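Visitor: what follows is a predicted protein model with its sequence.
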Amino acid sequence: MKLKAYLPILDWGSRYNGQTLTSDLVAAIIVTIMLIPQSLAYALLAGLPPEVGLYASVLPLVAYAIFGTSTSLAVGPVAVVSLMTATAVGRLAAEGTADYASAAIVLAALSGLILLAMGVFRLGFIANFLSHPVISGFITASGIIIALSQVGGLIGIKTEGHALPDLVMSIVENAGRINWYTVAVGAVALALLLWIRLDLKNWLARFGVPQGIAKIIVRAGPVLVVFLTMAWSVLMDLGGKGVALVGQVPQGLPMLSLPSFSMGTVEALLVPALIISIVGFVESISVAQTLAAKRRERIEPNQELIGLGTANLAAAVGGGYPVTGGFARSVVNFDAGAATPAAGAFTAIGIAAATLLLTPFLAILPKATLAATIVLAVLTLVDFSILRKAWAYSKADFAAVAITLGGTLLLGVETGIALGVGASILLFLYRSSRPHAAIVGRVPGTEHYRNVKRHKVETQPGVLSIRIDESLYFANARYLEDFVAEQAAMRPALTDVVLMCSAVNAIDMSALESLEAIQHRLSDMGVRLHLSEVKGPVMDRLEGTEFLAHLSGRVYLSQHQAVQEIGRGTPPAPGTPAAEMQMAPAGVVSTASS
């Protein structure tokens, strides 16, 4: 049973049958057709030879099929990770050199080891530090940078840089070298790909083509564009007219080998590998869980880390570069009916066959076609509506989106996401350092207590009821201390303060010391301090502390009980054991305020 948890293939493999085999084979054929041009294009985006994209789509799929938990996730090169690879490796070696390709392999290996370690030690929670606004801003900015980086390929000039200023400057500087034949190829390829995506399905429906077949044709559309532009290249001798072609591509699969590590390379790539690992995991787990929910399946995040880790190690062994689960290919895999992770393994076989048989023909493929494929793919990543939504909902979240978006565009992907994470953590600390605390009173005719500023409520003379709406820890403890002191000083007739703790899930040592300070300050003013609705785990921590031993008031089961007993003049009985303090008298109903 424990072995199945680490090798999910033993679980779904034991139930494999002819029906699932058919479903997986059909899905694999469709995804293979889609992946061939996409893998070639993403390798060029990463600054690598196009065949490397095919290499990165073979062994990683097999590894994920063994260790992954999603039936639909398709692992391989994706746009954002390809851009991040180019950014990281470009600092170490010149594009097109052997050192560049070797560094990309080391990057995949490091990413695999990091993901694998995170999975073994169950550190999937680290990805939670990338909030949704940060991820949205990062992906939108990355989409813009990727699309802009392909402008050179579409118009026949060389562009450099991985941030907006550098890319714009290189486009402006080389604008006089535009190759109009390349512009024609790029424009036609872009128009055809756009038409295939938006209207081909409707066009086929008008001719009576069944919906299932039409869907397959649409998925295969990019391959058709590849063949059309290859034919154009031969008929018009586009290479002789200055159009950049893919060129000679080695036929066959690379020899399996372990990457050679050097300390200098590892040190330079360790942080980028960590960022790629976390970003890739967040993207992958989001896609996997979205698709799993549609089938009521369960995804195990920590096992997904192991699956992605082994996939990246397999990419390194097979001469590829970092991979993760891609949204577009996974949706296609899901829609095509993939029933188990075996669909990915069958896709790997299809990609391997294409690598063995089709690579000799790729020499005549215009690079502008691949650039058009990338542009159309990444435009779906750009979503400026997140800015409007964040502004309307939370200015703090808007700040996180804006900082990530601006930082990524202007300074690059690694700096941008680091700024976004840093901004999110700072905003969280700022907000949590000022916990919401409300003065509450009883809603007439009920036992419910609500904010006096929002509801018409009844309050007890001499009693101040304060509801604390967050856990208490070192960053916000002093704020509560000052708030209680300020409110108590404003009420000369005050005799009792009740801290309503229904929303407090934890109290750390610093907060405990602040509660003791509140107790001492109120005692000096002749005011008793009480607690109400303290949760069990919090009470367990408080029991036996000096704070409870010297508490001037009591700990009540409910806020209503506290106010009623204090109003009747019930003696506070300081020093009462915690077990007795938590017991409500007969007839008292516990209530929880919100």
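Guide: The structure has been received and is ready for your questions. Numbering: from 1, shown residues only.
Visitor: alpha carbons only for contacts and neighbour counts from here, please
Guide: Noted.
Visitor: and the strands in this protein, which stretches?
Guide: Shown for the chain, the strands assigned by DSSP state E span residues 75-76, 324-325, 437-442, 449-451, 463-468, 496-500, 528-532, 555-556.
Visitor: mean neighbour count and distance to residue 543 for the ones you listed - can I get that in CSV?
Guide: Formatted as CSV, the strands of the chain follow (neighbours: other Cα atoms under 10 Å; distance: least, Cα to Cα, whole Å):
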stretch, mean neighbour count, distance to residue 543
strand 75-76, 32, 51
strand 324-325, 28, 48
strand 437-442, 21, 24
strand 449-451, 21, 26
strand 463-468, 23, 20
strand 496-500, 24, 17
strand 528-532, 23, 13
strand 555-556, 27, 11
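Visitor: so which of the ones you listed is nearest residue 232?
Guide: When the strands of the chain are ranked by distance to residue 232, counting by Cα to Cα, first place goes to strand 75-76 at 29.5 Å.
Visitor: residues making contact with the closest one?
Guide: Applying Cα atoms under 8 Å, 6 or more residues apart in numbering, the contact partners of strand 75-76 are 39, 56-57, 60-61, 64, 311, 323-326, 330, 344.
Visitor: chain center to stretch 509-528, what's the gap?
Guide: Centroid displacement of stretch 509-528 relative to its chain, using Cα atoms, centre = their mean, to the nearest Å, is 42 Å.
Visitor: residues of it that come out buried?
Guide: 510-516, 518-522, 527-528 (16 or more other Cα atoms under 10 Å).
Visitor: take the one below as the second:
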Amino acid sequence: MRKIFPILHRLRSYKRKDLPKDIIGGLTVGIVLIPQAMAYAMIAGLPPVYGLYASLMPLLVYAFMGTSRSLAIGPVAMDSLLVAIGLGTLAIVGLENYIALAILLAFMVGAIQFVLGIFRMGYLVTFLAKPVISGFTSAAAMIIIFSQLKHLLGVDMEGSNQFHRIFLNAIETIPETNFYDFIIGLAGIFLLIGFKKWNRHIPAILIIVVLGILAVYFFKMEALGIKIVGTIPKGLPGFVLPAFSMDTMMQLWPIALTLALIGYLEAISIGKGIEEKNEEDQINANQELVALGSANMLGSFFQSYPVTASFSRSAIDDESGSKSTLSGIFTVILVIVTLIFLTPLFYYLPKAILASIIMVSVFGLIDLAYAKRLWTYRKDEFIVLLFTFLLTLFIGITQGILTGVLLSLLLMVYRTSKPHFAVLAKIKDSEYYKNISRFGDEVILRDDLLIVRFDSQLYFGNSDYFKNQLYKYMSQKGDNLKGVILNAEAINYIDSTATRMLTKVIKKIRQDGVQFYIAGAIGPTRDIIFRSGISDVLPREFLFVKIKEAVAHFDNPENASATHKKVAYQRNKKSN
């Protein structure tokens, strides 16, 4: 049970003195969450109250099943935008149908995450490389920011998932700007930035929400055309099964898969960051998938749309000193109190204030510093980031992510197809064998011996490259060459295609009167050598632990040590 519900393990060592810290942390997060949740629901195209609904059951489930004490689950800007874009591609008639599909999407996202967690497939998220994520999040942040211009300007503006369309629509509606909405929104932005620079511990979001409500109420600004949140339904969400439809689910599955992976990546990245910082948490990646999946699935039964971890709220929870996931339960209690008693207080909340919260919150997702570093040091990865950014910005988020993943995989294949191939030689007055291109005159070059190192696994994609490079350097030695030593320390796998190639190469080299040696092969590689055809053409006495032993054997074949035989010949008994 403790594996399924990690909270049981924490409660066994829970101390009474930690309870006030959890209460303070939970309530602090709740104060930020309530206006944020309503704002993010607007991004998703949902009524603000659905942001509060998404802040109940998912948080409660994660409190019992999550492995991070400070991970704050709930609505976030990125997932909200993906919901809006995914549902925006469907022909949906009426707000009720739109809401029903958003809830169904939450169930599908949760189901995918849950299944991935059960089958321990959290590693799939590693295919979302950092340049892809950075390009995607930067572009999505810009789309989110500009999508909020309609609330900042107080105008009706057609939405889109393409930046240029949003920008052009905003330009067209500038003459219709409501001056009061614009002033309130700008004031909210400046206050949030100012409070953040002055003292990050000040509840800036709560302050501007209160000021916005008071300004509209006391100065009767609703009569000036300011757009407000209006009536928010009181009471808790009821238990309602999502509207399952096979046809609809087939249409939604691509965006559900994207949301499942992106949401998990956000959660595990934030959780790992907190773990490294406080050195107290022990994040279990697969349990996090199960917890997040359960939170989304069960949340959908109580009218929640897809949720994941929030960076800003998680940081607040961690800084507040929360000691366990109980803090999430206290956040839920505050949301419940708000839904039952306090929703009338938000009637006069200007939508421009919510827009300012969103704009400031997501601006930090635009990571120019990382792009600059890639441009300086890794231009190939910068290209992946740039393509992902541009496609996400101008074509679509889903297309941007998929293209970015494809480009990063192609880059990986390209790198492994032509990995580093080094010629080694002994450094003078030492036992070290290093790359001759790096050490130049400091190495001792021999015409009768070629030592090479291949810095990758050997597989079908680079086997021809290995063979061609080896023959090239052998031909440079000419007729004086009597021995070749392959330093295999970096070769952790040899597939069947490479095995066949290596067998033919070794056989040909030995037939030409040149000895072939392998040095430094790790255990799994030796197992492959022994159970494949390689051992048929390369006797065991030509396997060595270190390069210097192979060189010594080349110079004096009678000098093989007992240790060399014991270690170099060792093999996994299962490979017999």
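Guide: Thanks, I have the structure now. Here the structure is a predicted model, which means the values were calculated and not measured.
Visitor: mind checking what residue 492 of structure 2 lines up with in structure 1?
Guide: Counting by TM-score structural alignment, residue 492 of structure 2 corresponds to residue 505 in structure 1.
Visitor: quick one, what contacts that match?
Guide: For residue 505 of structure 1, the contacting residues are 470-471, 535, 537-538, by Cα under 8 Å, 6+ apart.
Visitor: list which of these are still in contact in structure 2.
Guide: Under the criterion both residues aligned by TM-score structural alignment, their matches' Cα atoms under 8 Å, these that remain in contact after alignment to structure 2 are 470-471, 535, 537-538.
Visitor: how about those, which pair is most distant?
Guide: Distance extremes for those: the farthest pair is 470 and 537 at 15.0 Å, using Cα to Cα.
Visitor: neighbour-wise, which of these two wins?
Guide: residue 470 (20 against 11; other Cα atoms under 10 Å).
Visitor: residue in structure 2 paired with that one?
Guide: Using TM-score structural alignment, the equivalent of residue 470 of structure 1 in structure 2 is residue 456.
Visitor: quick one, what contacts its match?
Guide: Under the criterion of Cα under 8 Å, 6+ apart, the contact list for residue 456 of structure 2 reads 416, 419-420, 490-492.
Visitor: if you set the cut-off to 6 Å instead, what comes out?
Guide: 490-491 (Cα atoms under 6 Å, 6 or more residues apart in numbering).
Visitor: repeat for the one 5 residues further on
Guide: By Cα under 6 Å, 6+ apart, the contact set of residue 461 of structure 2 is residue 417.
Visitor: mind redoing it with 10 Å?
Guide: Residue 461 of structure 2 is in contact with 413-414, 416-418, 497-498, counting by Cα atoms under 10 Å, 6 or more residues apart in numbering.
Visitor: next, count neighbours for the aligned partner of residue 354 of structure 2 in structure 1.
Guide: In structure 1, the residue paired with residue 354 of structure 2 according to TM-score structural alignment is residue 370. When neighbours are defined as other Cα under 10 Å, residue 370 of structure 1 has 30 of them.
Visitor: from residue 75 of structure 1, how far out is the nearest residue to residue 370 of structure 1 once chain neighbours are set aside?
Guide: Sequence neighbours aside, residue 41 is the residue nearest to residue 370 of structure 1 in space, at 4.9 Å (criterion: Cα to Cα, 6 or more residues apart in numbering). As for residue 41 of structure 1, its distance to residue 75 of structure 1 is 16 Å (criterion: Cα to Cα, to the nearest Å).
Visitor: try residue 450 of structure 1
Guide: 51 Å.
Visitor: again, but for residue 142 of structure 1
Guide: Look at residue 142 of structure 1 and residue 75 of structure 1: by Cα to Cα, they are 20 Å apart.
Visitor: same check, this time on residue 20 of structure 1
Guide: When Cα to Cα is applied, the distance between residue 20 of structure 1 and residue 75 of structure 1 equals 20 Å.
Visitor: with residue 255 of structure 1 instead?
Guide: Separation of residue 255 of structure 1 from residue 75 of structure 1 (Cα to Cα): 21 Å.
Visitor: likewise residue 413 of structure 1?
Guide: From residue 413 of structure 1 over to residue 75 of structure 1 the distance is 22 Å, taken as Cα to Cα.
Visitor: ok, residue 244 of structure 1 next?
Guide: In this structure, residue 244 of structure 1 lies at 29 Å from residue 75 of structure 1, with Cα to Cα as the measure.
Visitor: from residue 350 of structure 2, how far out is the spatially closest residue to residue 158 of structure 2 that is not a sequence neighbour?
Guide: On the basis of Cα to Cα, 6+ apart, the spatially nearest residue to residue 158 of structure 2 that is not a chain neighbour turns out to be residue 169, at 6.7 Å. When distances are taken as Cα to Cα, residue 169 of structure 2 and residue 350 of structure 2 turn out to be 22 Å apart.
Visitor: give me the more crowded residue out of these two.
Guide: Regarding residue 169 of structure 2 and residue 350, a neighbour count based on other Cα under 10 Å identifies residue 350 as having more, with 27 against 19.
Visitor: now for the closest residue to the more buried one other than its chain neighbours, how many residues are close by?
Guide: Excluding the flanking residues, the one nearest residue 350 of structure 2 by Cα to Cα, 6+ apart is residue 228, at 4.2 Å. Neighbour count for residue 228 of structure 2, taken as other Cα under 10 Å: 23.
Visitor: map residue 228 of structure 2 onto structure 1.
Guide: Taking TM-score structural alignment for the superposition, residue 228 of structure 2 sits opposite residue 245 in structure 1.
Visitor: its match and residue 363 touch, don't they?
Guide: Yes: with contacts counted by Cα atoms under 10 Å, residue 245 of structure 1 reaches residue 363, the gap being 6.5 Å.
Visitor: which helix is the longest one in structure 1?
Guide: Identified as the longest helix of structure 1 according to DSSP state H is helix 263-295.
Visitor: could you list the buried residues of that helix?
Guide: Taking 16+ other Cα under 10 Å as the basis for neighbour counts, the residues of helix 263-295 of structure 1 that come out buried are 265, 268-270, 272-285, 287-289, 291-292.
Visitor: could the strands of structure 1 go into a markdown table alongside distance to residue 401 of structure 1?
Guide: Conversion of these to a markdown table gives the following (distance: least, Cα to Cα, whole Å):
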| stretch | distance to residue 401 of structure 1 |
| --- | --- |
| strand 75-76 | 27 |
| strand 324-325 | 23 |
| strand 437-442 | 28 |
| strand 449-451 | 32 |
| strand 463-468 | 29 |
| strand 496-500 | 35 |
| strand 528-532 | 39 |
| strand 555-556 | 43 |
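Visitor: picking that back up, now, of the contacts of residue 461 of structure 2, which are buried?
Guide: Applying 16+ other Cα under 10 Å to these, the neighbour count classes 416-418, 498 as buried.
Visitor: all set, thanks.
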